[in-house]
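Peer 1: one predicted model, sequence on top.
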Amino acid sequence: MTAERFNEHRDLMIGVAYRILGSAADAEDVVQEAWLRWSEIDPAEVGNPRAYLVRVTTNLAIDRLRKVKSLRETYVGPWLPEPIITAPDVAEQAEVADSVELALLVVLETLSPLERAVFVLREAFGFSHAEIAEMIGRGEPAVRQLARRARDHVRERRPRFDVDRARRREVTERFIGAATGGDLDGLMAMLAAEVTLVGDGGGKARAPLRILEGSRNVAAFLAAIATEDGVIRFLQSIGAPLTADIDMEITDVNGGPGVVLSAEGRVITVISLVISGGLIETVYLIANPDKIARLSGPPADEEA
């Protein structure tokens, strides 16, 4: 019965922890620690297991985020959240898909751990201010202030993007065709003038160590890595066989169309685009093997 009650809420706990931490691996660790705490108590004494487990998960996630933030400051190159493969039915649920968008998770990185937790609980999961206050051990007025500050911060910095999935997929398909074909003019036509490319190799895979800005710079980089020499250098950077064939698939990444590149069955790069007005505003390129190794598994659960 103890395990059964815990598993009833596991997807919710994973979802909360992932959105607070931006890391599926860290979210799993937090939920495992929550299980250890749950297994040490008598569930019959807990009046509301859901609220109790979310409270434990949230506080563990806040503590972990405070510890890892300092590590992210010394990260090699830009730090991006760990991407997840989401099932198509998740992507069709706007409120679920929006709350795991990579662009949103990037903005959430600029919040304090407490602000981020409050934002996630309130905006993504609809907990009341009173419920959140009890979960994080703060007064309700303080929670309301944290929620307002976080919401305003996100609203100011979150990029706007096209919500039409068919349109986003069509642009993604054209983007891949132009990039793999070395079509520099075609790429330029798809990129907003102030487009940025954020690459996360973590010092373990080939990716820009600085954010690239401007359509010409971004297009030139993408066209270069799509050449045979570029592919070879990339395979060398991740230790893959130089003879490996690279498979490319458009799938649901963090609630929207994304590109997953694989070599010999192993995911080696994930690309996610922020598309607005039919033009690409941001390219997220995640190649750090520590962040994408999990993507070779099954789709993430609905709440994740």
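Peer 2: Perfect, I can see it now. Numbers count the residues shown, from 1 in each chain.
Peer 1: from here on, just use CA atoms for contacts and neighbour counts.
Peer 2: Will do.
Peer 1: for the strand or helix carrying Gln236, name the packing helices and strands.
Peer 2: Assigned by DSSP states H and E, Gln236 belongs to helix 228-238. Here helix 228-238 touches helix 215-225, going by 3 or more CA pairs under 8 Å, 6 or more residues apart in numbering; DSSP states H and E.
Peer 1: centre of the chain to the helix it packs on, how far?
Peer 2: Its chain's C-alpha centre and that of helix 215-225 lie 23 Å apart, by CA atoms, centre = their mean, to the nearest Å.
Peer 1: can you mark which positions in whichever helix or strand comes after the helix holding Gln236 are buried?
Peer 2: Downstream of helix 228-238, the next assigned helix or strand under DSSP H and E is strand 246-253. Under the neighbour-count criterion of 16 or more other CA atoms under 10 Å, strand 246-253 has 250-253 buried.
Peer 1: can you tell me which of these comes closest to Leu121?
Peer 2: Val253 (21.8 Å; CA to CA).
Peer 1: give me the distance between the closest residue to the closest one other than its chain neighbours and Glu281.
Peer 2: Nearest residue to Val253 in three dimensions, chain neighbours excluded: Ile85, at 4.7 Å (CA to CA, 6 or more residues apart in numbering). Distance of Ile85 to Glu281, computed by CA to CA, to the nearest Å: 22 Å.
Peer 1: buried set for the longest helix seen in the chain?
Peer 2: In the chain, with assignment by DSSP state H, the single longest helix is helix 49-73. Within helix 49-73, the residues scored as buried using 16+ other CA under 10 Å are 49-51, 53-62, 64-65.
Peer 1: got a list of contacts for stretch 132-149?
Peer 2: Stretch 132-149 is contacted from outside by 51-52, 54-56, 58-59, 114-115, 118-119, 121-122, 129-130, using CA atoms under 8 Å, 6 or more residues apart in numbering.
Peer 1: ugh, typo on my part, it should be stretch 198-211
Peer 2: Here stretch 198-211 makes contact (CA under 8 Å, 6+ apart) with 75-80, 196-197, 212, 233-234, 237-238, 282-289.
Peer 1: buried stuff in it?
Peer 2: Applying 16+ other CA under 10 Å to stretch 198-211 flags 198-203, 205-208 as buried.
Peer 1: which ones among the residues you listed lie within strands?
Peer 2: 198-200 (DSSP state E).
Peer 1: returning to that earlier point: the residue nearest to Val253 and Arg5: what is the separation?
Peer 2: Taken as CA to CA, the span from Ile85 to Arg5 is 26 Å.
Peer 1: for those two, work out which one has more neighbours and name it.
Peer 2: Neighbour totals were compared for Ile85 and Arg5, and Ile85 leads with 25 against 13 (other CA atoms under 10 Å).
Peer 1: show me where the stretch 1-150 of the chain has helices.
Peer 2: Secondary structure of the stretch 1-150 of the chain (DSSP state H, counting those that start in this stretch): helices at 2-8, 10-21, 24-39, 49-73, 88-91, 94-98, 102-108, 113-119, 129-136, 140-157.
Peer 1: dump these into CSV; add distance to Leu261 as well.
Peer 2: Output for those, formatted as CSV (distance: least, CA to CA, whole Å):
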stretch, distance to Leu261
helix 2-8, 33
helix 10-21, 23
helix 24-39, 19
helix 49-73, 25
helix 88-91, 19
helix 94-98, 22
helix 102-108, 17
helix 113-119, 31
helix 129-136, 40
helix 140-157, 29
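Peer 1: ok, and here's another one to check against it:
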Amino acid sequence: MSTQSGPADGPLDPGLSAITSERRQLINLGYRLLGSLADAEDVVQETYVRWYAMSAEQRDAIDSPGAWLTKVAGRICLDLLRSARVRRERYVGAWIPEPLPDRTEWISGRPGGGAVDPADRVTLDESVNMAFLVVLEAMTPAERVAFILHDVFRYPFAEVAEIVGRSPAACRQLASSARRRMRASQAPVAAGTHAAPRADVVRDFKRAWEAQDIDALIGLLDPDVTAIADGGGLAQAALLPVDGGEQVARYLVDLSARAVGMTVLERTVNGQPGVVVQQDGVTVAVLALDVVGDRIHRIWAVRNPEKLRPWTAPGGGPTW
């Protein structure tokens, strides 16, 4: 997506650099609120459309363009979150937030395969951890917006209130409720966990999966592990979660046995160690892994090709 900055044949907006510099911040906000890079891009596009729909005099009267853009983007996201609940009731199987690669690993973020604009890359930190995003999905739209704006982006509750349409006190309560949900789920609220031990577990998981070693996989999986797949009706995936260490291990081995030419690669997924499954050089699945101690506690496997655009060009894949 390239954001239009104004009429092509007109003079450059003197405040253009200040306006376009907000784009990455808006992309980051939109992804955390919506769990979808594509939706975040649409929100940013619509936000800029509304900015340039105003007259030059109206834009000049705005003291803080960045605050105005954030307010508009936040309100658009809030509306989308409210409608998303209805859309996801019709979604085929489980809905998992769109996985993101490391900043150095982006391949294509465009349906047509165009290059990714650096301003569209999401900053990876604990607030895009898959476990964190999945808990956000269970929140009400108002809770999610209040929590992300205040706790992640550090907006004061007075400004959050203008976006959510509630009082600052009510927004404070919303954020507090969201924090309780995070603590109850044990999802990280802030950075601070160490990646090295997780990487070792993920490396051993990759080797055991490639070797189709059920016993080794069982040893790496928490006895109460849950694996959830998202095919979105566009790729075959288990419609229901697979629970239990032995059951998940056998499921993974069965997949690799049926997927001819499958390659498993260690990659950064949403800022943490994960794995990517390729067939004939094409990414067909991205697995985000929640490692607790020295065991894998949860697996989120994204197969929906529409959610894999930042990872690869469109292609076929194994039957899962």
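Peer 2: Right, received. Where do you want to start? Note that the structure is a prediction, hence the values are computed from the model and not measured.
Peer 1: measure whichever residue in the second structure pairs up with Asp29 of the first structure to Tyr48 of the second structure for me?
Peer 2: In the second structure, Asp29 of the first structure lines up with Asp42, judged by TM-score structural alignment. In this view, Asp42 of the second structure and Tyr48 of the second structure are 10 Å apart by CA to CA.
Peer 1: before we move on, what about Arg87 of the second structure?
Peer 2: In terms of CA to CA, Arg87 of the second structure sits 25 Å off from Tyr48 of the second structure.
Peer 1: Arg295 of the second structure now?
Peer 2: Distance from Arg295 of the second structure to Tyr48 of the second structure, by CA to CA: 45 Å.
Peer 1: ok, now Arg23 of the second structure?
Peer 2: Separation of Arg23 of the second structure from Tyr48 of the second structure (CA to CA): 9 Å.
Peer 1: can you check Ala249 of the second structure too?
Peer 2: Taken as CA to CA, the span from Ala249 of the second structure to Tyr48 of the second structure is 47 Å.
Peer 1: give me the more crowded residue out of those two.
Peer 2: More crowded of Ala249 of the second structure and Tyr48, by other CA under 10 Å: Ala249, with 27 against 20.
Peer 1: what does the more buried one correspond to in the first structure?
Peer 2: With TM-score structural alignment defining the correspondence, Ala249 of the second structure maps onto Ala219 in the first structure.
Peer 1: wait, what's in contact with that match?
Peer 2: Per CA under 8 Å, 6+ apart, neighbours of Ala219 of the first structure: 184, 187-188, 191.
Peer 1: mind redoing it with 6 Å?
Peer 2: Leu187 (CA atoms under 6 Å, 6 or more residues apart in numbering).
Peer 1: one more: the one 4 residues further on?
Peer 2: Counting by CA under 6 Å, 6+ apart, Ala223 of the first structure touches 179, 182.
Peer 1: do Glu281 of the first structure as well
Peer 2: By CA under 6 Å, 6+ apart, Glu281 of the first structure lies in contact with 192, 195, 274-275.
Peer 1: that one corresponds to which position in the second structure?
Peer 2: Glu281 of the first structure maps onto His297 in the second structure, by TM-score structural alignment.
Peer 1: its match and Ala227 of the second structure, how far apart?
Peer 2: 9 Å.
Peer 1: map Ile62 of the second structure onto the first structure.
Peer 2: Ile62 of the second structure maps onto Val46 in the first structure, by TM-score structural alignment.
Peer 1: count the residues that sit near its match.
Peer 2: Close neighbours of Val46 of the first structure, defined as other CA under 10 Å, add up to 12.
Peer 1: same check, this time on Arg90 of the second structure
Peer 2: Neighbours of Arg90 of the second structure (other CA under 10 Å): 9.
Peer 1: that one pairs with which position in the first structure?
Peer 2: In the first structure, Arg90 of the second structure lands on Thr74 (TM-score structural alignment).
Peer 1: with Ser177 of the second structure instead?
Peer 2: Using TM-score structural alignment, the equivalent of Ser177 of the second structure in the first structure is Arg149.
Peer 1: can you check Ala216 of the second structure too?
Peer 2: Ala216 of the second structure maps onto Gly186 in the first structure when the alignment is built from TM-score structural alignment.
Peer 1: what of Asp79 of the second structure?
Peer 2: When the first structure is aligned by TM-score structural alignment, Asp79 of the second structure is paired with Asp63.
Peer 1: quick one: that match and Pro113 of the first structure, what's the gap?
Peer 2: From Asp63 of the first structure across to Pro113 of the first structure, the span is 8 Å (CA to CA).
Peer 1: same question for Ala130 of the first structure.
Peer 2: 19 Å.
Peer 1: what do you get for Val46 of the first structure?
Peer 2: 27 Å.
Peer 1: same question, Gly201 of the first structure
Peer 2: 24 Å.
Peer 1: same thing with Gly203 of the first structure?
Peer 2: Distance from Gly203 of the first structure to Pro113 of the first structure, by CA to CA: 26 Å.
Peer 1: returning to that earlier point: how about the match of Ala216 of the second structure: what's its closest non-neighbour residue?
Peer 2: Closest to Gly186 of the first structure by CA to CA, 6+ apart is Ala178, at 5.7 Å.
Peer 1: give me the contacts around stretch 181-191 of the first structure.
Peer 2: Contacts of stretch 181-191 of the first structure (CA under 6 Å, 6+ apart): 178, 215, 219, 223, 279-280.
Peer 1: mind running it again at 7 Å?
Peer 2: For stretch 181-191 of the first structure, the surrounding residues in contact (CA atoms under 7 Å, 6 or more residues apart in numbering) are 175, 178-179, 215-216, 219-220, 223, 226-227, 279-281.
Peer 1: list the buried ones in it?
Peer 2: Quick answer for stretch 181-191 of the first structure (16+ other CA under 10 Å): 182-184, 186-188, 190-191.
Peer 1: compared with the second structure, how much does the helix or strand Ala178 of the first structure falls within deviate?
Peer 2: Using DSSP H and E, Ala178 of the first structure sits within helix 165-180. With mean CA distance after the TM-score superposition for the first structure, helix 165-180 of the first structure departs from the second structure by a mean of 0.8 Å once superposed.
Peer 1: show me what that helix is packed against.
Peer 2: helix 184-190 (3 or more CA pairs under 7 Å, 6 or more residues apart in numbering; DSSP states H and E).
Peer 1: hang on, the earlier thing: quick one, the helix holding Gln236 of the first structure and strand 246-253 angle?
Peer 2: Angle of helix 228-238 of the first structure versus strand 246-253, following axes from the mean of the first three to the mean of the last three CA atoms, to 10 degrees, is 70 degrees.
Peer 1: what angle separates helix 228-238 of the first structure from helix 215-225?
Peer 2: 80 degrees.
Peer 1: nothing else from me, thank you.
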